[in-house]
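>>> Next comes the sequence, and after it the predicted model I'd like to discuss.
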Amino acid sequence: MKSNDSFVLNFAPTGMVPKRKDSPHVPLSSDEIVEQVHAAVELGITVVHLHARDQDGEPSHDIDLYGEIIGKIRSFAPELVVCVSLSGRKRPDFESRSGPLTLVGDRKPDMGSLTLSSLNFSRQASMNAPEMVQGLAKAMLDRGIVPELEAFDSGMINYANYLIKKGLVEAPFYFNLLLGNPANAQADPLSFGAMLALLPEQSLWGVGGIGGTQAPSAMFGLASGGGVRMGLEDNLFYNADRSRLATNQELLQRVHVMAGLLGKRVMTPAEFRVAMKMAPGNGRYGRDLEKTAGQS
């Protein structure tokens, strides 16, 4: 599933790691996140990948926090595709990780992140046991929520194909290919090409780079006919020598400039919903939408 002129721009503004001491530009409170999403919508994005933070700036799976953020975003961007993080780096239990998937009505997320295997980051591990990955996939399937399939190397794409064969993930698919983590695929053509070769048919995909690999990874994605994941979640600096902190708006603007040079434009949320067979606020077409709406 490639478009000649449009691409998915997936905005990741916050993440789980950056703190105020690391950068004054990282949005932590609900209002800060919503404000920066609003600015991003005006510039042009397709998907927003959300991490909620508590009043102390710590990562949170609290469904009320997620509901507050999503509700405010829907008030000015009802068609924007909203993805919630289901990461287990801070809270490893299923109940916490799957909590945001239980939101209903206008606060129901369109997508949920699904990291496809355990991995080591530079300072901590992200544990994703097979039963956890499959449980989260089943929870999203049951609720008509599209998984954002996060792959850090080719092995994770192999596992996605395994989930597809088991019927836990349905076409069409959306993949985020994350490059540059020390323990996984690097931001080089060989590693990137190996991942692309394994993607199943009916896949939309974007590329994100960690740290200094963010800009080169964005170029890989755009030049190869895919999309881009961009934001302070993955990289705090504007330049390669790390001499200046970036803002989310600057990072997004740079992607727009790159895309313009290639004659590409950002795919609208409405176009993404059609490509992914999604309906506004209710997940995929074909689910029991009346039942879902009745729970709100």
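Sure, I can see it.
>>> Please make it C-alpha for all contacts and neighbour counts, starting now.
Will do.
>>> could you pull out the strands for the stretch 1-150 of the chain?
6-7, 9-11, 47-50, 52-53, 59-60, 81-84, 111-115, 119-120, 125-126, 146-151 (DSSP state E, counting those that start in this stretch).
>>> which residues touch the residue nearest in space to the middle of the chain?
Geometric centre of the chain, nearest residue: H49, 4.2 Å, by CA atoms, centre = their mean. Counting by CA atoms under 8 Å, 6 or more residues apart in numbering, H49 touches 10-13, 82-85.
>>> structure B:
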Amino acid sequence: MGLNPSRDVFITCAVTGAGDTPGRSEKVPVTPRQIADASIEAANAGAAIVHIHVRNPETGKGARDAHLYEEVLNLIKRSGVDVVINFTAGMGGALTFGPAEQPMPLAAVGTDIAGATERLVHVKTLLPEICTLDCGTMNFGDENFVLANTPAMLKEMAAQVLEYGVKPEIEIFDTGHLLLAKWLHEQGLLSDPVMVQLCMGIRWCAPDDLTTLNALISRLPEDWTFSAFSIGRNQLPYTALALAAGGHIRVGLEDNLWLDKGVLATNGALVARAVVIAEAMGSRIMSAKDVRKKLNLQRRW
């Protein structure tokens, strides 16, 4: 992988995710107010984009209730902070099988399957500038959990997102997912310029070694914009790696709970550290306005 460092770089902050992280850090935002505050904190620290999941305020578990997204969005709007809103559309594809000798019926706990339109209700009604599109099916988490995104599902979701005028952020968790992304683009279902997130180091998916990262980057069309991140302790080192490879940065408590050894992070602290790394490498941090122009985003508020 040759050095081709980004001189203008944007930072995405994934502020909460849907995993069982609130039980491991009290700094993970759960309620709409906390998620909005975390997004505002990240934006003030230098993030141009905030990637937002919502959680059940009572249980802390990941949710896909459009009213929760609306509450978060309205709180961010009222703050006056300028940040690009990126909603997840990854919820609604969860399958939890039974044990190996009796995989069916699916387990009620951990299974959440919805159609394309239902998975995109919050995107259609609230029209964020960006929403994610997980470009493939994968083993995820424990040994019986599968995140299902079939080609037919992806095609329908991509068509709807295109109709809404929302930019899809294509989430690539493994090498074959890039083939699906190219297939969608060939059918005119992804708006240019295509925006890709390389999700590295997630268990059972693409490892975060340099060889695998280089394999993905070398197969990206030259006019596609990409970010790359890893999880856990490799999140912050990956900010430098992504930047050196010509990409953009993602940090946040969805992927990593630690700022330093023994020091729990906040979203703002992770973004601030990414800013230091990027500026030390000679890059300029892009604003939300810069990103809108670069990615041809449609802002509705």
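Yep, it's here. Source: prediction; values computed, not measured.
>>> circling back: which of the contacts of H49 of the first structure are retained in the second structure?
For the contacts of H49 of the first structure, the contacts that are reproduced in the second structure, applying both residues aligned by TM-score structural alignment, their matches' CA atoms under 8 Å, are 10-13, 82-85.
>>> Would you mind checking those for buried ones?
10-13, 82-85 (16 or more other CA atoms under 10 Å).
>>> Can you mark which positions in stretch 178-191 of the second structure are buried?
By 16+ other CA under 10 Å, the buried positions in stretch 178-191 of the second structure come out as 178-182, 184, 189-191.
>>> Stretch 244-259 of the second structure corresponds to what range in the first structure?
Using TM-score structural alignment, the residues of the first structure aligned to stretch 244-259 of the second structure are 223-238.
>>> quick one: buried residues of the matching stretch?
So for stretch 223-238 of the first structure, counting by 16+ other CA under 10 Å, buried means 225-238.
>>> Stretch 20-35 of the second structure now?
21-22, 27-35.
>>> Closest one to L73 of the second structure out of those residues, please.
Nearest to L73 of the second structure out of the buried residues of stretch 20-35 of the second structure is P32 (CA to CA; 8.8 Å).
>>> Can you list the residue ranges for helices in the first structure?
For the first structure, the helices defined by DSSP state H cover 30-43, 63-76, 94-98, 130-143, 154-165, 189-198, 214-223, 248-261, 269-275, 289-294.
>>> could you dump those helices to JSON lines with distance to V207 of the first structure?
Listed next are the helices of the first structure as JSON lines, based on distance: least, CA to CA, whole Å:
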{"stretch": "helix 30-43", "distance to V207 of the first structure": "18"}
{"stretch": "helix 63-76", "distance to V207 of the first structure": "24"}
{"stretch": "helix 94-98", "distance to V207 of the first structure": "24"}
{"stretch": "helix 130-143", "distance to V207 of the first structure": "21"}
{"stretch": "helix 154-165", "distance to V207 of the first structure": "13"}
{"stretch": "helix 189-198", "distance to V207 of the first structure": "9"}
{"stretch": "helix 214-223", "distance to V207 of the first structure": "5"}
{"stretch": "helix 248-261", "distance to V207 of the first structure": "12"}
{"stretch": "helix 269-275", "distance to V207 of the first structure": "16"}
{"stretch": "helix 289-294", "distance to V207 of the first structure": "32"}
